[in-house]
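Colleague: Sequence and predicted structure, then a few things I'm wondering about:
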Amino acid sequence: MTVELKNRARLLLQIALNNTQADFRDGQWEAIASLIEERSKLLVVQRTGWGKSLVYFLATRLLRDRGAGPTLLISPLLALMRNQIAAADRIGIKAATINSSNTDEWQLVKTQLLAGQIDVLLISPERLANEDFTNSILLPISQKIGLFAVDEAHCISDWGHDFRPDYRRIVRILQALPQNIPVLATTATANNRVVNDIIEQLSANLRVIRGNLIRESLQLQNIALGSSAARMAWLAEQLPNLPGSGIIYTLTIKDAERLANWLISQGIDAKTYHSNLENLERQTLEDQLLNSEIKALVATTALGMGFDKPDLGFVIHYQRPGSVVHYYQQVGRAGRAVEQAYGILLSGDEDDEITNYFIRTAFPPQAHTQEVLIALNQADNGLSVPQLEQELNFSKGKIDKVLKLLSLESPAPVSKQNSKWYATPVNYQPDSDKIERLTQIRHQEQDKMREYMGENKQCLMAFLAKELDDPNPTKCGKCAVCLGESLLPEIPSLEIVNQAIQYLRRCDIIIEPRKQWPSKAFLIYRYSGNIQPNLRAEAGRALSLWGDAGWGELVKLGKYRDNNFNDAVVEGAFEMIQRWQPEPFPTWVTCVPSLNRPELVPNFAQKLADRLNLPFKPVIRKINPTRPQKEMNNSYQQAHNLDGAFAIDTWEGIKGTVFLVDDMVDSRWTFTVIAALLRQGGSGSVFPLALSLNSLAD
């Protein structure tokens, strides 16, 4: 029977791959047979491109042929779901998904699922938190499930690099299902620590099938170019010479947008991909890359797990990722079905600052957790997230993270009813030792990436495989270290670097005006509801991203070293205004006052006004001390901190349109409040102008 079953599975494999000569890779058939014949619980750790999805699709087809119920597949990203549904269709599997982008199809999917007409139901882990889904779909089919599959299983472990709290719910769901259901968990990026945690959570009987992680087609090289302009120049020169199309990863959305626009200006067909885009737009971009209609997709980690383009010619990192597992998972997208592909890691001066920011914000501090619980315990009728923002100086993201982690505890010290959260009578004690250990691990992972990027003399591929606890990390013979020479030139031409600097210096950043006041934030000024057009700031401009290779570094030095913005920055702002040409053009200049550094911004504003041949009038007075805006962590607190802080003096020319100048812009609330006060004081339109934008701002 096993030989007959294997032949049937091989035929399905060939149909799925559209290749009559295809055969199983080492370990694929063994995993499928174990699930079908032994109803095993498996963890498959195999390199990207090995074919982990084929294991659960072929197992599903063979189990369904035997009369088993549908497969429930937990999958973390919508992009991954789309690729999987297309692959399933080729071998006669009807797959469906219930997710936030197809709400109009939910009822049909539910009807077909309960009627046995769907073979695989794909859901995100977040769907498990939805009570209606659990009660109306999951419970009715729970006793009929034929295979329970968890893709990207490293997300289940908070030791892993992509921990997603909702993956914790998988453990509870699995415990409620019949114990004889075969279980398959798959990942390409789990070291021994993560593997052990997955085993501890899913099942002590979880059997591990682990393969070689060496990617034979991938050629690796590391290039340290501290300046963003140097990396931009390198990419402009080298991308046209690279095979096919590929991905360029950045650590921030703003870097992705600016880099893509720079490449377009250099005649390279590039697009931007990040989490702020609508699902339909992201799908269009994925399709364009899949069909090689663009040279490069400049992406954040939003384009990560599950995106599968077998002939991807290169993956380049504009900045250094925070961990080896992150890097391996991303660079492994390249070269799955081609003989040669490039994995190039660039590294910049800003890498540590960005990674440290992500480490600091990864886990809520114990104090934050306690303050959320105290606020909920003191509330008679629960609190919504906006109400918690009013009570606590935490970002909305941190509040959401605290509530999600607390809700996943068993028993949970919080519960949610409609839009409000309530404290439950549970004596909760956070595991602060574990959070400290996790934070230390993040820093150790960062150290390993520095080592990989630095004076590393061993094979680059073997280094990655060893850090992922590959049992046999052999030399690849293809990377820059193995060959003893550069795969690609490392130094960009000075001419293109200068072009990149000039591009950055002309790459003005739009400051979008805010349009709504936070509820109850302005008890003194009495602002509420929508910001009326006659009080609203106009769209403004920022000269740079903080610390960038255009104006950002000069602004940084002027603010913290020289306590003065030099004439070159003044000229840069003047030229930006010439490009901008706001209408109606301002007739005077004013600035945001500061009690801590009273001369810095006024001196700059005066020099800029002189250059524009406009009067400078410091009509804004700081009448109440406030905490620094950078210490305010959510929109309510940022706005409320400014309530009653400023007053406006009048002058004979106040009715004219005005430039409102500040050195830094982050939340935009300072500009928003002062613009409203100026308009109330009789001014014309208010155009905000900042020297730098915080690129890590929410």
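Modeller: Cool, got the structure. Residues are numbered from 1 along each chain as shown.

Colleague: contacts, neighbours, all on C-alpha from now
Modeller: Will do.

Colleague: At which residues are the strands of the stretch 401-550 of the chain located?
Modeller: 414-417, 420-423, 509-511, 540-542 (DSSP state E, counting those that start in this stretch).

Colleague: I'd like these laid out as a markdown table, including distance to residue 41 and mean neighbour count.
Modeller: Listed next are the strands of the stretch 401-550 of the chain as a markdown table, based on distance: least, Cα to Cα, whole Å; neighbours: other Cα atoms under 10 Å:
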| stretch | distance to residue 41 | mean neighbour count |
| --- | --- | --- |
| strand 414-417 | 32 | 16 |
| strand 420-423 | 37 | 20 |
| strand 509-511 | 52 | 18 |
| strand 540-542 | 55 | 23 |
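
Colleague: Nearest approach to residue 311 belongs to which of these?
Modeller: strand 509-511 (35.5 Å; Cα to Cα).

Colleague: Please enumerate residues in contact with the closest one?
Modeller: With Cα atoms under 8 Å, 6 or more residues apart in numbering as the test, strand 509-511 has contacts from 539, 540, 541, 542, 543, 544, 668, 688.

Colleague: What residues does residue 69 make contact with?
Modeller: 63, 116, 119, 144, 145, 146, 147.

Colleague: Neighbours of residue 573, how many?
Modeller: 25 (other Cα atoms under 10 Å).

Colleague: make that residue 578, sorry
Modeller: For residue 578, the neighbour count with other Cα under 10 Å is 11.

Colleague: before we go on, here's another structure to hold up against the first:
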Amino acid sequence: MVPNSRLSAPEAENITQEGIRERALGVLRELVGRPDAQFHDGQFEAIEALVAHRRRTLVVQRTGWGKSAVYFVASLLLRARGAGPTLIVSPLLALMRDQVAAAARAGVRAVAINSANRLEWDEVHAALEADTADVVLISPERLTNPSFREQHLPELLARTGLLVVDEAHCISDWGHDFRPDYRRIAALIDGLPGTVPVLATTATANGRVVHDIEEQLGEGVLTLRGPLGRESLRLGVLRLPDAGHRLAWLLAHLEGLSGSGIIYTLTVSAAEDTARILSEAGHRVLAYTGKTDPAEREQAEQLLKDNEVKALVATSALGMGFDKPDLGFVVHLGAPSSPVAYYQQVGRAGRGAANADVLLLPGPEDADIWRYFASASMPEEAKAQAVITALAEAGRPLSTVALESLVELRRTQLELLLKVLAVDGAVERVGGGWQASGRPWSYDAERYARIAEARVAEQDSMVVYEETSGCRMEYITSVLDDETAAPCGRCDNCAGRWFPADVDPSLLERAGKQLRHAGVPIEPRAQWPSGMDKLGIPVKGRIPAGELLAEGRSLARLTDLGYGGPLRELFAAGAPDTEVPPALARACVELLAGWAKGDSAAGPWSGAGRPAGVVSMPSATRPRLVESLARGIAQVGRLPYLGALERTPSARSGEAGGNSAFRLAGVWEAFDAGAELRGRLAEIAGQPVLLVDDLVDSRWTLTVAGRLLRHHGAGPVLPFALAQAG
């Protein structure tokens, strides 16, 4: 157990530098449980700066170097001198779990405050009053909580002996994992007495990010940067023609990779598809994405730590906070959008082992995915102004749900924008929701242009990494502005290809068949969005049973590994409107045949019964594609083609990317059934109808169209589409 005895004031003042080193080394050895443990280069220097000089310190060191040892040792030394507990701002619940567990093993008494834990503030308060907490961890999101910020944070700051900002690259809007809530930490630091030391730590920061963090830490920052090269990692890149070849390579060679590891993908659907295909082939893998239930995530992490699975097939949701020292490999199916993000993810491997393998299998679709995520995360001036105006005109706090009906933004985009505006001082979170602050606000176009330019440069750097003939570790670390970058002697360019490059033809055929596994359910909308009356639409609550769609089907998602590729080409900006390609038409027929036989628990045709006719949507951009698909399905299925709905001139503008309320309003009066179609619907009154469209996104278009068909006598409406946007 680490001793927490306090030093008297004279004792504390008379400790020499050598005395601090001796005492710090003793604490370190207690922490790690090894009597021969020594500091890594830079560890004691950081501890000394915090304990002896109370400095503001930035530590940029590679993953596995021991940044947590710095703040745990410094915390206990400061506590021995009579300081209050250390306050650690930590970005992820998973990271907090690991940090609390690590602290407990080391004899450091830690408590956490976040939205998910069951520990109430009064328990934290009691621990602070009794001086029995050495470390208090909080999530940055707590800094936006009005009651916490007003009632509890002042007391916590008054007791704080050391402030630690973990994963400090999240402060920087240049960083690959920027979080608006982190920008509040600069104000937090400004409110601390000058005698309270501050430590910021990160493993993933280039020169631009370092400069940004230093600015927000304040004057007199001591920056300690170590070499970022990882001797334990063996890097490689293998270019293969398509997703089928990449999956066939995994099917053949996954078990040959050392130990257990992580397979990263760029999208949720790619993670789910890959996990399914590998599992069906007998490999012990699990999908891990932002959609995975938190309890299932925690269980999956533990199974990997216990080597009960060969790999987790994960998106970037598995990153900071996951610590498995003996992780044997990291494989990427598709490249992250920057060397910084890539370094952060591969840093999960080889932290406590002499050797770990890192292989990148880039894909031709990577650049499209990079552009999508980059554009989705950037705030737009018009929408920011719309949010501020809506709050100002309301004259009272509005919840996110209420605000959503007034501005054309999806929930996740709206929440992100509100956080950005709150940090800028334009809005503030109060009891009951959000309100305008009344302070002037202007869109920082220069800053966002700079960020966009930096992201493009980072994407270009990632392509250079893939194509370089030089040392890969040297390139990655040099892009991170590591002045000690040098050839590693281990990567595929330094020492020759260390991984097999062959793809078994039989496995390629199997992967192709599994990728061509078609069919994604189109779940029916069950409830109207809140606040539709404010947009002049007279609906609310649950959608009546007589207006509900039946469960439908789409061939695939645009982000899928299999049909996603040809579908992305078909729906690309500027692509011509053509008849449905034969290969996709055949896939649709196969999908419909399976649906007719009962491909889910709902039974054949989702329990609605065999369609008595086919209706097509009136596409504004691809009428030829939609009509050819609908007529082809009708012909193959020997069903009457009843015709197409008509577009009305009174349709509102439903901009892609808007929230549910605005999307519904945009299509509410967009369609009509002509006399001929109404007559044909009357002939099959009460019988099921197959409604065909090209691309499904929000599902409100199909919901409104299906409601219209039911009002004109159709029975259950079964939606069918080539693709889903998600």
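Modeller: Yes, it's here. Computed from a prediction, not measured in an experiment: that's the story for all the values here.

Colleague: Got a TM-score for the two of them?
Modeller: Aligned and superposed, the two chains score 0.94 in TM-score terms (TM-score structural alignment, normalised by the length of the first structure); 691 aligned residues with a Cα RMSD of 2.2 Å.

Colleague: Throw the strands of the stretch 401-550 of the first structure into CSV and include distance to residue 75 of the first structure, thanks.
Modeller: Output for the strands of the stretch 401-550 of the first structure, formatted as CSV (distance: least, Cα to Cα, whole Å):
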stretch, distance to residue 75 of the first structure
strand 414-417, 25
strand 420-423, 27
strand 509-511, 36
strand 540-542, 40
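
Colleague: Looking at those strands, which is nearest to residue 650 of the first structure?
Modeller: Shortest distance between residue 650 of the first structure and the strands of the stretch 401-550 of the first structure, using Cα to Cα, is found for strand 540-542: 22.9 Å.

Colleague: What helices and strands are in contact with that closest one?
Modeller: Applying 3 or more Cα pairs under 8 Å, 6 or more residues apart in numbering; DSSP states H and E, we find strand 540-542 of the first structure packed against strand 509-511, strand 686-693.

Colleague: just these: most buried one?
Modeller: strand 686-693 (a mean of 26; mean count of other Cα atoms under 10 Å).

Colleague: how far apart are that one and its match in the second structure?
Modeller: With the two structures superposed, strand 686-693 of the first structure lies on average 1.6 Å from its match in the second structure, counting by mean Cα distance after the TM-score superposition for the first structure.

Colleague: Packing partners of that strand?
Modeller: Using 3+ Cα pairs under 8 Å, 6+ apart: strand 686-693 of the first structure touches strand 540-542, helix 552-557, strand 658-665, helix 669-680.

Colleague: what lines up against residue 281 of the second structure once you look at the first structure?
Modeller: Alignment note (TM-score structural alignment): residue 281 of the second structure maps to residue 266 of the first structure.

Colleague: Quick one: map residue 302 of the first structure onto the second structure.
Modeller: Using TM-score structural alignment, residue 302 of the first structure sits opposite residue 317 in the second structure.

Colleague: helix or strand for residue 248 of the first structure, which one?
Modeller: If you go by DSSP states H and E, residue 248 of the first structure is part of strand 246-249.

Colleague: Give me the mean deviation of that strand from the second structure.
Modeller: Mean for strand 246-249 of the first structure is 1.1 Å (mean Cα distance after the TM-score superposition for the first structure).

Colleague: Relative to the second structure, which residues correspond to that strand?
Modeller: Under TM-score structural alignment, strand 246-249 of the first structure corresponds to residues 261-264 of the second structure.

Colleague: what's the distance between the matching stretch and the middle of its chain?
Modeller: Its chain's C-alpha centre and that of stretch 261-264 of the second structure lie 16 Å apart, by Cα atoms, centre = their mean, to the nearest Å.

Colleague: List the buried residues of it.
Modeller: 261, 262, 263, 264 (16 or more other Cα atoms under 10 Å).

Colleague: Over to stretch 492-501 of the first structure?
Modeller: 492, 496, 497, 499, 500, 501.

Colleague: If we only consider these, which is nearest to residue 519 of the first structure?
Modeller: Distances from residue 519 of the first structure to these, taken by Cα to Cα, are shortest for residue 501, at 42.4 Å.

Colleague: What's the match for that closest one in the second structure?
Modeller: In the second structure, residue 501 of the first structure lands on residue 512 (TM-score structural alignment).

Colleague: I'd like to know how far its match sits from residue 506 of the second structure.
Modeller: Per Cα to Cα, to the nearest Å, residue 512 of the second structure is found 10 Å from residue 506 of the second structure.

Colleague: next one: residue 431 of the second structure
Modeller: In terms of Cα to Cα, residue 431 of the second structure sits 61 Å off from residue 506 of the second structure.

Colleague: Tabulate the helices and strands packed on strand 540-542 of the first structure in CSV, adding columns for distance to residue 168 of the first structure.
Modeller: Listed next are these as CSV, based on distance: least, Cα to Cα, whole Å:
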stretch, distance to residue 168 of the first structure
strand 509-511, 39
strand 686-693, 37
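
Colleague: Of all these, which one is nearest residue 592 of the first structure?
Modeller: strand 686-693 (10.0 Å).

Colleague: Give the aligned range of that closest one in the second structure.
Modeller: Going by TM-score structural alignment: strand 686-693 of the first structure matches residues 717-724.

Colleague: Just name whatever secondary elements the one helix or strand residue 275 of the second structure maps to is in contact with.
Modeller: Assigning secondary structure by DSSP H and E places residue 275 of the second structure in helix 268-280. On a contact count with 3+ Cα pairs under 8 Å, 6+ apart, helix 268-280 of the second structure meets helix 243-253, strand 285-288, strand 311-314, helix 505-515.

Colleague: how close does the third one sit to the first structure?
Modeller: Strand 311-314 of the second structure: mean distance to aligned residues in the first structure after superposition is 1.1 Å, counting by mean Cα distance after the TM-score superposition for the first structure.

Colleague: What about residue 675 of the first structure, how many residues nearby?
Modeller: Neighbours around residue 675 of the first structure, by other Cα under 10 Å: 26.

Colleague: which residue in the second structure lines up with it?
Modeller: Residue 675 of the first structure maps onto residue 706 in the second structure, by TM-score structural alignment.

Colleague: Residue 321 of the first structure too?
Modeller: Using TM-score structural alignment, the partner of residue 321 of the first structure in the second structure is residue 336.

Colleague: Quick one: classify the nearest residue to its match once chain neighbours are set aside as helix, strand or coil.
Modeller: Closest residue to residue 336 of the second structure apart from its sequence neighbours, by Cα to Cα, 6 or more residues apart in numbering: residue 342 at 5.7 Å. The assignment at residue 342 of the second structure comes out as helix when based on DSSP: H, G, I helix; E, B strand; the rest coil.

Colleague: how close does residue 342 of the second structure sit to residue 332 of the second structure?
Modeller: Going from residue 342 of the second structure to residue 332 of the second structure by Cα to Cα gives 9 Å.
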